[in-house]
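*Asks:* Got a predicted structure here, sequence first:
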Amino acid sequence: MTSRERLLDPDHPHILSTRNSLAVAYQAAGRTGEAIRLHEATLRRREQTLGAEHPDALASGHNLAAAYEVAGRLDEAIQLYESTLAKCERLFEPGHTLIRSVRSKLERILSGSQ
């Protein structure tokens, strides 16, 4: 247990942000299985505590989809990119960074150029 976890509720936004960052670090280190497990848990908790359309939950969905993509779980990646993109398009202006990133990754998978 980290010092943050001893001081804050496990669903506190700072804890969830730290877990998301750790999952990204796992992925960068090639520890994709651990990254996916932590991304899945973080997404679930962010959706439960913040709501499925909260920007942090959408960022978690984007990160998990990217991890699925790296792991070759393309059907899951596509499904999550599509649902994340739909939510982002409802919430953000068309040029928002997250919209551009999700759309770009989804188009790359669908075109088969990975």
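*Replies:* Looks like it arrived, so ask away.
*Asks:* rest of the way, CA atoms for contacts and neighbours
*Replies:* Noted.
*Asks:* Strands of the chain, residue ranges please.
*Replies:* Counting by DSSP state E, the chain has no strands at all.
*Asks:* those helices in it, which residues are they?
*Replies:* Ranges of helices in the chain, per DSSP state H, are 3-7, 13-28, 32-50, 55-70, 74-91, 97-111.
*Asks:* Let me know which of those helices is tucked in deepest.
*Replies:* Greatest average neighbour count among the helices of the chain goes to helix 55-70 (a mean of 24), per mean count of other CA atoms under 10 Å.
*Asks:* name the helices or strands packed onto it?
*Replies:* helix 13-28, helix 32-50, helix 74-91 (3 or more CA pairs under 8 Å, 6 or more residues apart in numbering; DSSP states H and E).
*Asks:* Nearest to residue 104, out of the ones you listed?
*Replies:* helix 74-91 (9.9 Å; CA to CA).
*Asks:* Go through the helices and strands packed on helix 55-70 and name the closest to residue 64.
*Replies:* It is, among the helices and strands packed on helix 55-70 and with distance given as CA to CA, helix 32-50, at 5.4 Å.
*Asks:* take a look at this one as well, against the first:
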Amino acid sequence: LPSELLEQDRWKEAEELEVQVMEASKRVLGAEHPHTLTSMNNLASTYWNQGRWKEAEELEAQMMDTSKRVLGAEHPGTLTSMDNLAFTAFYK
């Protein structure tokens, strides 16, 4: 559902849903679960698309640190997190 809202430029509504998903994932699956990290990435992407670089960067840094610790430094998810953080740092 959030992707449908994004296509309609309904950023605030998408953000609210993504925050709910992220919080529920943390509560049910745990802060280090891959699905929780994915929900954090989705929220960071929404921030990024709105030009909210600082908020995106903070989430991406959390994701990268957690991915390194849980998945390992060379895991594809960790590498993607590193790439996203670098991309955000370049644009801010």
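*Replies:* Yep, it's here. This is a predicted model, so every value here is computed, not measured.
*Asks:* After superposing, what score do the chains get?
*Replies:* Remark: TM-score between the superposed chains equals 0.87 [TM-score structural alignment, normalised by the length of the second structure]; 92 aligned residues with a CA RMSD of 1.7 Å.
*Asks:* sorry, back to before: distance to residue 105 of the first structure for the helices and strands packed on helix 55-70 of the first structure - can I get that in JSON lines?
*Replies:* Listed next are those as JSON lines, based on distance: least, CA to CA, whole Å:
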{"stretch": "helix 13-28", "distance to residue 105 of the first structure": "16"}
{"stretch": "helix 32-50", "distance to residue 105 of the first structure": "17"}
{"stretch": "helix 74-91", "distance to residue 105 of the first structure": "8"}
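*Asks:* between those, which gets nearest to residue 62 of the first structure?
*Replies:* helix 74-91 (6.4 Å).
*Asks:* now the closest one: which residue numbers in the second structure?
*Replies:* Residues 53-70 of the second structure are matched to helix 74-91 of the first structure when aligned by TM-score structural alignment.
*Asks:* With the first structure overlaid, how far apart is the matching stretch on average?
*Replies:* Superposed on the first structure, stretch 53-70 of the second structure shows a mean distance of 0.6 Å to its aligned residues (mean CA distance after the TM-score superposition for the first structure).
*Asks:* and what of stretch 36-47 of the second structure?
*Replies:* Averaged out, stretch 36-47 of the second structure is 0.6 Å away (mean CA distance after the TM-score superposition for the first structure).
*Asks:* which residues touch that stretch?
*Replies:* Stretch 36-47 of the second structure is touched from outside by 11, 14-15, 18-19, 21-22, 25-26, 29-31, 53, 55-57, 59-60, 63, 67, with contacts defined as CA atoms under 8 Å, 6 or more residues apart in numbering.
*Asks:* before we move on, back to that, so which residues make contact with the match of helix 74-91 of the first structure?
*Replies:* Residues contacting stretch 53-70 of the second structure (CA under 8 Å, 6+ apart): 32, 37, 40-41, 43-48, 73-75, 77-78, 81-82, 84-85, 88-89, 91-92.
*Asks:* could you redo the last one with a cut-off of 10 Å?
*Replies:* 31-34, 36-38, 40-50, 71-92 (CA atoms under 10 Å, 6 or more residues apart in numbering).
*Asks:* Now do it: distance to the chain's middle.
*Replies:* 8 Å (CA atoms, centre = their mean, to the nearest Å).
*Asks:* Map residue 44 of the second structure onto the first structure.
*Replies:* Using TM-score structural alignment, residue 44 of the second structure pairs with residue 65 in the first structure.
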